[in-house]
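Chemist: sharing a model prediction with you, sequence too.
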Amino acid sequence: MRTALVGDIGGTNARFALWRDQRLEAVRVLPTIDYARPEEAIRAYLADVGHGVQELQAVCLACAGPVSGDIFSFTNNHWSLSRRAFCADLGLSDLLLINDFSAMALGMTRLRKGELIDICEGQPEPDRARLVIGPGTGLGVATLLPLKNGAWHALPGEGGHVCLPIGTPREAALWAILHRKRGHVNAEAILSGGGLLELYRTSCELDGREPQLTTPAEVTAAALAGEPYAAAVLEQFCTWLGRIAGDNVLTTGARGGVYVVGGIVPRFAEFFIRSGFSRSLRDKGDMSRYFDDIPVWLVTAQYPGLEGAGVALQQALEGTSAG
């Protein structure tokens, strides 16, 4: 292999790296808004790291959204691509395109010491599914399956778009306001970067308060500084994330463990550990004991999506399953 390129493209940023000897090299992060098409971003990346387009032999892109067919439109940014046109432009014979949370799931197989924080203690069942979930620009959800040949299969999905669950009268009141504004209320309406601000504004409307904070970062900073109202909003955010994670565990039978990923939650890790996440995860009535031995980890790795794209490319080249 001359040069393999991997990318992890979300709603805000595109992360690129070279993949050599099953390792990442020359990682760069490019804002998607700065480029009209992914091909332009890749050319800029290659120029920055001193490689020509003609050196590319294999490319794997992990992209936010459902992946199928020739045309792919990104869920949370303005990019789209045609596999055929992409390959023709860059001189490739093929493009491996996978869901971004499939890549994130595969990245869990590459975690190193110090890149996990224990949230719930437990004993993972080695032959069972693992859940990967995390808020970012949207809410990503994927399932990781161990295979008998030692490889891994990642099941993509759009679990961030399931209906937001209601577990308390206050959550019902918040949902009613959201429904009035937007109709269908999915999970990532709240469980995302922009969703945290939406939750703050909706809470203020419910409580007859004038919003004082204008960005998700301000809400988080105020909560961590001990401002009671912002802290209550962030607590509700964590509680809702637990409800969704628990629903997904029951649906997929993820007794291999739960990975909480993405760039948002690690910013308030200590708050998250103390929050109602673990309680709401298990709050499933007669099935609450199902969660007794399921471990939950908060992932702090810097580029797990890129690592997962590399795993997917490696497994594709070797003829094993990647998802």
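Modeler: Received, thanks. Numbering: from 1, shown residues only.

Chemist: all contacts plus neighbour counts: C-alpha atoms, from now on.
Modeler: OK.

Chemist: quick one, what contacts residue 207?
Modeler: By CA atoms under 8 Å, 6 or more residues apart in numbering, no residues touch residue 207.

Chemist: for it, give its distance to residue 133.
Modeler: 30 Å (CA to CA, to the nearest Å).

Chemist: now residue 272
Modeler: Plainly put, residue 272 is 15 Å away from residue 133 if you go by CA to CA.

Chemist: which of those two has more residues huddled nearby?
Modeler: Taking residue 272 and residue 133 together and counting by other CA atoms under 10 Å, residue 133 has the greater number of neighbours (25 against 20).

Chemist: leaving out chain neighbours, which residue sits closest to the more buried one?
Modeler: Distances taken as CA to CA, 6 or more residues apart in numbering place residue 141 nearest to residue 133, at 4.5 Å, with adjacent residues excluded.

Chemist: nearest spatial neighbour of residue 33, chain-adjacent residues omitted?
Modeler: residue 12 (7.3 Å).

Chemist: then this one, side by side with the first:
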Amino acid sequence: MSARVLIGDLGGTNLRLALTDGDGLRSECVFKTAELAGLEAALEAFLEPIPAPERPKSAIVAVAGPVSGDRIRLTNCPWQFSRDAVRERFGWARFGLMNDFAAVAAALPHFADDHLDAVQTGIEVARRPKLVLGPGTGLGVGVAVPSGEDWHVLDGEGGHATLAASNGEEAELIALLRRRLGHVSAEDVLSGPGLVNIFAAIAERDGLDLDPATGEEVVERLDKEGCPAAQEALDRFACFLGTVAGNAALTAGARGGVYLAGGVLQNLGARFRADLFRAAFNAKGRMSAYLETVPVYRITHPEPGLFGLQALARG
């Protein structure tokens, strides 16, 4: 490979690293953030077996949190680091940083059909904004907008927008969550911990002595016990995701498509209620007809963040 660039996708749970020349990946490796002291320790472990002449001269890393200034702090992980210190330690001429879902947004114009499963058929409008949302450790949001013959990615913290209720039942659950959490954001229900929050609110409402610690345990209760509270939690999750995605699609004018990613949807698999998602996504009064024409996809590519970073390295 020539012109190697180190690319990294740093989320709340995992750090994925690889080398690329823009057309392929080499030395791909996954680290658990809980098992290492920080980014520099992970980079040392990744680069150690690579001969010095073959080490990258530049890097692009996507992080799950706001990117501003020199000091970077992740939202759902205790890691923090200095951009300048990392660049100087590894001798990189360039060290690019971006939000992790800006990296996924960079991949949206490049996905092949076999990287996507349709959630809602629609009419994709060429050269219009594309939106991605991803419930995982947190809730990532990114947008790709056309810029001349290319695409420009916008990052932000849309996952922390205030969660809205679409009906009285949702309002009741949000009120219960507000008593425990204070501000209730979209991420507080649309993430792994968010699935636990929904379940806990349902259990409190119904006077149930149930207290799962993880989203995986909520799913296990459904699979092993047919737990009605777990089923409702998954149904509410799909509805909340549809509402949030529909709001974001209207804001971004995402006629180029809405894309769903994230580890929670991967873990749910066929349990994800696409029908409830669609109903909530399109329930926008006078704008319902507008949203019904917007195609929605689930991303099936195993590494959408690295795929987007690879595209950026190529450019």
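Modeler: All right, it came through fine. Since the structure is predicted, the reported quantities are computational estimates derived from the model, not experimental observations.

Chemist: overlay the chains and give the TM-score.
Modeler: The TM-score (TM-score structural alignment, normalised by the length of structure 2) is 0.94; 313 aligned residues with a CA RMSD of 1.7 Å.

Chemist: neighbours around the residue nearest to residue 146 of structure 1 when sequence neighbours are not counted, how many?
Modeler: Nearest non-adjacent residue to residue 146 of structure 1, counting by CA to CA, 6+ apart: residue 152, 4.8 Å away. Using other CA under 10 Å, residue 152 of structure 1 has 21 other residues around it.

Chemist: next SSE after the one helix or strand residue 24 of structure 1 maps to?
Modeler: For residue 24 of structure 1, the host element (DSSP states H and E) is strand 23-31. Using DSSP H and E, the helix or strand that follows strand 23-31 of structure 1 towards the C-terminus is helix 38-48.

Chemist: now that next one: buried residues?
Modeler: Going by neighbour count (16 or more other CA atoms under 10 Å), the buried part of helix 38-48 of structure 1 is 38-39, 41-42, 44-46.

Chemist: one more: stretch 206-220 of structure 2?
Modeler: 212, 215-216, 218-219.

Chemist: could I get the residues you listed as JSON lines with secondary structure?
Modeler: Output for the buried residues of stretch 206-220 of structure 2, formatted as JSON lines (DSSP: H, G, I helix; E, B strand; the rest coil):
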{"residue": "212", "secondary structure": "coil"}
{"residue": "215", "secondary structure": "helix"}
{"residue": "216", "secondary structure": "helix"}
{"residue": "218", "secondary structure": "helix"}
{"residue": "219", "secondary structure": "helix"}
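
Chemist: quick one: contacts for the residue nearest to residue 33 of structure 1?
Modeler: Residues near residue 12 of structure 1 by CA under 8 Å, 6+ apart: 31-33, 76-77, 137.

Chemist: out of those, flag the one nearest to residue 199 of structure 1.
Modeler: Residue 199 of structure 1 has its nearest neighbour among the contacts of residue 12 of structure 1 in residue 137, at 14.7 Å by CA to CA.

Chemist: mean shift of the longest helix along structure 1 relative to structure 2?
Modeler: What stands out as the longest helix in structure 1, according to DSSP state H, is helix 228-252. In the superposition with structure 2, the average deviation recorded for helix 228-252 of structure 1 is 0.7 Å (mean CA distance after the TM-score superposition for structure 1).

Chemist: give me the buried positions along that helix.
Modeler: For helix 228-252 of structure 1, by 16+ other CA under 10 Å, it's 230-249.

Chemist: with stretch 248-266 of structure 2 instead?
Modeler: Across stretch 248-266 of structure 2, burial judged by 16+ other CA under 10 Å covers 248-249, 252-262, 264-266.

Chemist: need the residues that contact it.
Modeler: In contact with stretch 248-266 of structure 2 (CA under 8 Å, 6+ apart) are residues 108, 123-137, 143, 191-192, 245, 272, 291, 294-300.

Chemist: ranges for the strands of the stretch 101-250 of structure 2?
Modeler: For the stretch 101-250 of structure 2, the strands defined by DSSP state E, counting those that start in this stretch cover 116-120, 130-135, 139-147, 150-155.

Chemist: can you say which of these is nearest to residue 101 of structure 2?
Modeler: Closest approach to residue 101 of structure 2 among those is made by strand 139-147 (5.0 Å; CA to CA).

Chemist: now the closest one, how far from the centre of its chain.
Modeler: 11 Å (CA atoms, centre = their mean, to the nearest Å).

Chemist: what do you get for stretch 78-96 of structure 2?
Modeler: 23 Å.

Chemist: buried residues, that stretch. List them.
Modeler: Residues 79, 83, 87, 90, 92, 95 are the ones in stretch 78-96 of structure 2 that count as buried (16+ other CA under 10 Å).

Chemist: check stretch 191-211 of structure 2 too.
Modeler: For stretch 191-211 of structure 2, by 16+ other CA under 10 Å, it's 191-204.

Chemist: repeat for stretch 151-158 of structure 2
Modeler: So, applying 16+ other CA under 10 Å, buried residues of stretch 151-158 of structure 2: 151, 153-158.

Chemist: so how far is it from its chain's centroid?
Modeler: Worked out by CA atoms, centre = their mean, stretch 151-158 of structure 2 lies 12 Å from the chain centre.

Chemist: pick out the residue nearest the middle of structure 2.
Modeler: Taking CA atoms, centre = their mean, the centroid of structure 2 lies closest to residue 134, which sits 3.0 Å from it.

Chemist: I figured that one hits residue 143, correct?
Modeler: No. Judged on CA atoms under 8 Å, residue 134 of structure 2 makes no contact with residue 143 at a distance of 12.0 Å.

Chemist: pull out the buried members of the contacts of stretch 248-266 of structure 2.
Modeler: 108, 124, 127-137, 143, 191-192, 245, 272, 291, 294-300.

Chemist: tell me which helix or strand residue 301 of structure 1 sits in.
Modeler: Residue 301 of structure 1 belongs to no helix or strand when elements are defined using DSSP H and E.

Chemist: how about the contacts made by it?
Modeler: Residue 301 of structure 1 makes contacts with 111, 115-116, as judged by CA under 8 Å, 6+ apart.

Chemist: what segments of the stretch 151-300 of structure 2 are helices?
Modeler: All helices of the stretch 151-300 of structure 2, identified by DSSP state H, counting those that start in this stretch, fall at 168-181, 192-206, 215-225, 228-252, 263-268, 274-282, 288-292.

Chemist: quick one, the longest one and helix 168-181 angle?
Modeler: Computed by axes from the mean of the first three to the mean of the last three CA atoms, to 10 degrees, the angle separating helix 228-252 of structure 2 from helix 168-181 equals 90 degrees.

Chemist: chain center to helix 228-252 of structure 2, what's the gap?
Modeler: With CA atoms, centre = their mean, you get 15 Å for helix 228-252 of structure 2.

Chemist: what's the answer for the second one, then?
Modeler: Distance of helix 192-206 of structure 2 from its chain centroid, counting by CA atoms, centre = their mean, is 21 Å.
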